[in-house]
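> the following block contains a protein sequence and its predicted model.
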Amino acid sequence: MDTEKKLELEQKCQQFRNDLIDILYDIQTGHPGGSLSCTEILTTLYFDVMNVKPENPKWDKRDRLILSKGHAAPMLYLNLAEKGFFPKEDLKTLRQLGSYLQGHPCVHKTPGVELSTGPLGLGLGAGIGMALGEKLKGNDSYIYVILGDGEIQEGAVWEAAMAGNKFKTTNCIAILDNNGVQLDGTNEEIMPLGDVGAKWAAFGWNVITCDGHKVEEIEEAITKAKAEKERMSIIICHTIKGKGVSYMEGRNTWHGKAIGGEEYKLAKAELGGQKSE
């Protein structure tokens, strides 16, 4: 990744963080913590890696992204709108009655969404199925599945991990948003995961690690994953829940909490953005 592209992506991430705080403050609902932790992951995928056509969302040879940790939908929608899948002004309708921008992604309503997610643990199995389908069609498309680390406490994830190892669907790449915090506390408090990389390696996967807030490291990790043709790959992105807003960082209370007036002002000051009117 050259310096110009790195700067472009970093600026988009800063813009998306500011826009996220504006939107969630205005509607007084949503999930800030997990959206802020996967900002660089989503932005690198949509604006540097993935082959998609916003003007033709169902293009047969497109790459596909599954946000298995569906509560981070606000950050997904910000990327989709910026990419041109739907008008940016529609972001203001997030989680409102009648809006196609629901609290969790819906494949039937929202352009660019590839799978309805929300119930955790479903995305990897679906992604492997999509990858098998693309191989049958002879397409060289990739499927990227973004998982939460609290999510991988679900047994269905490990069933999918076994299936991926069996079918060698190397065109499906898993990306773990490893922020160490889930809804009710830290992972260690709720359900310790131990050595996550060792677990995936034991299931036969190629394990790659990176700083999930450095776009150049994410891009490099994806390049390595795409070069692996024998084993399924998972990229473990070390991230911080609530990244960019000091009082949200590492706090499970900001998984899905409304932003108050003073909290909004502080967040905007830290992000270097102007207060919306």
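Yes, it's here.

> can we go C-alpha only for contacts and neighbour counts from here?
Noted.

> all strands for this protein, in order.
In the chain, the strands defined using DSSP state E lie at 64-67, 143-148, 172-178, 181-182, 185-186, 206-211, 233-238.

> quick one: closest of those to F86.
Of all those, strand 64-67 sits nearest to F86, with 16.5 Å by C-alpha to C-alpha.

> identify all contacting residues around that closest one.
50, 52, 73, 76, 105, 113-115, 117, 123, 127, 141-147 (C-alpha atoms under 8 Å, 6 or more residues apart in numbering).

> save the strands of the chain as CSV, and put in distance to A131 and mean neighbour count too.
Converted to CSV, the strands of the chain look like this (distance: least, C-alpha to C-alpha, whole Å; neighbours: other C-alpha atoms under 10 Å):
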stretch, distance to A131, mean neighbour count
strand 64-67, 9, 25
strand 143-148, 6, 26
strand 172-178, 6, 26
strand 181-182, 28, 26
strand 185-186, 32, 17
strand 206-211, 17, 18
strand 233-238, 13, 25
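
> so where do the helices sit in the stretch 1-150 of the chain?
Taking DSSP state H, counting those that start in this stretch as the test, the helices found in the stretch 1-150 of the chain are 3-27, 32-37, 39-44, 73-83, 123-137.

> another structure for you, compare them:
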Amino acid sequence: MSPEELRKIANWIRKRDLQAVYEAGAGHIGGEMSVTDLLTALYFHTMSVNPDAPLDPQRDRLVLSKGHTALALYVTLAKKGFIPESEIATFLKPHSRLNGHPNRTKVPGVETNTGPLGHGLPVAVGMAKAAQLNGDSWRVFVITGDGEMQEGSNWEAIMAAAQFKLDNLTLIIDHNRLQQGARVADTNNLAPIAPKVEAFGWMVEEIDGHDMKQICKALAPETTETGKPKCVVAHTNKGQGISFMTDNVAWHHKVPNEEQFRQGMSELEKALS
């Protein structure tokens, strides 16, 4: 798909996500807006996945380590055809399989349960090592938040991935500079992230995480380096696409009222007009 086609899909995902948060009265909309372009590029451009065969042994894998943004993943999976689009309306309702954090035993396309931060990258390292041992060509992608990178387990996994020369592994850091209740810089400042990861023996690239051309290029297999895992530091905005949410820490898990919902939908509808 072209960057323009991908932008249209991302815009649809943002609108459906906003509607679902408003209707459910809960969600993590700020981080969902920041990660949407990354998810769109992965599922509609980069990854080899088939909604008709979600457990294909040769599929590429995505681990959404920042599992609190599960709704963005659900909407993306629905748009791709893994689950019915109509099912998004059940988000967080009793007996719905669309919980606040993704569950691989319930939702086709979800590779592992996530939510406790710092777990996704270690799991992805295990997946990538399994592919390496089997001589398989499938790739593993993992998305973490930048606040999540304060977890020590991530840095242990980063060391292991370099030791094992997992060039089939790509870590994408959703670097929106905000975490729950505060700015990352005011909590445990990791910036600049790129040289820290590079020092562990990774190939690192920094991009605009809302520029489809840059995202797709950074995730392409030809941009990897033999024997090195890759890290993409994606500079994003929390609440991307909605003016009053953008770069606003209050929207980590705030729910829009009716006026805010209508304004947000209006802004998203105008985004590509």
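Arrived safely, thanks for sending. Worth saying up front: this structure is predicted, and the values here are computed from it rather than measured.

> turn the strands of structure 1 into CSV, columns for distance to I41 of structure 1.
Shown next, in CSV, are the strands of structure 1 (distance: least, C-alpha to C-alpha, whole Å):
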stretch, distance to I41 of structure 1
strand 64-67, 11
strand 143-148, 9
strand 172-178, 8
strand 181-182, 17
strand 185-186, 21
strand 206-211, 10
strand 233-238, 8
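
> how about those strands, which one is nearest H31 of structure 1?
Closest among these, using C-alpha to C-alpha: strand 181-182, at 11.6 Å.

> ok, the closest residue to H119 of structure 2 other than its chain neighbours - contacts?
Nearest non-adjacent residue to H119 of structure 2, counting by C-alpha to C-alpha, 6 or more residues apart in numbering: S65, 6.6 Å away. S65 of structure 2 sits next to 114-115, 117-121, 142-145 when contact means C-alpha under 8 Å, 6+ apart.

> quick one: which of those residues is nearest K213 of structure 2?
I143 (18.4 Å).

> what about the alignment partner in structure 1 of that closest one, distance to I175 of structure 1?
Alignment note: I143 of structure 2 maps to I146 in structure 1; criterion TM-score structural alignment. The gap separating I146 of structure 1 from I175 of structure 1 is 5 Å, by C-alpha to C-alpha, to the nearest Å.

> same thing with Q28 of structure 1?
In terms of C-alpha to C-alpha, Q28 of structure 1 sits 29 Å off from I175 of structure 1.

> just the contacts of S65 of structure 2 now: which is nearest F164 of structure 2?
Of the contacts of S65 of structure 2, the one sitting nearest to F164 of structure 2 (C-alpha to C-alpha) turns out to be L121, at 14.2 Å.

> aligned partner of the closest one in structure 1?
L121 of structure 2 maps onto L124 in structure 1, by TM-score structural alignment.

> what do you get for V21 of structure 2?
Checking with TM-score structural alignment, V21 of structure 2 has L24 as its match.

> isn't that match right up against A258?
Yes. With contacts counted by C-alpha atoms under 8 Å, L24 of structure 1 reaches A258, the gap being 7.2 Å.

> can you list residues touching both of the two?
Common neighbours of L24 of structure 1 and A258 (C-alpha under 8 Å, 6+ apart) are G30.

> among these two, which residue is more densely surrounded?
L24 (22 against 18; other C-alpha atoms under 10 Å).

> circling back: what residues are up against the match of V21 of structure 2?
Per C-alpha under 8 Å, 6+ apart, neighbours of L24 of structure 1: 30-32, 258-259.

> do K92 of structure 1 as well
Per C-alpha under 8 Å, 6+ apart, neighbours of K92 of structure 1: 23, 27.

> residue in structure 1 matching the residue nearest to H119 of structure 2?
So S65 of structure 2 corresponds to S68, using TM-score structural alignment.
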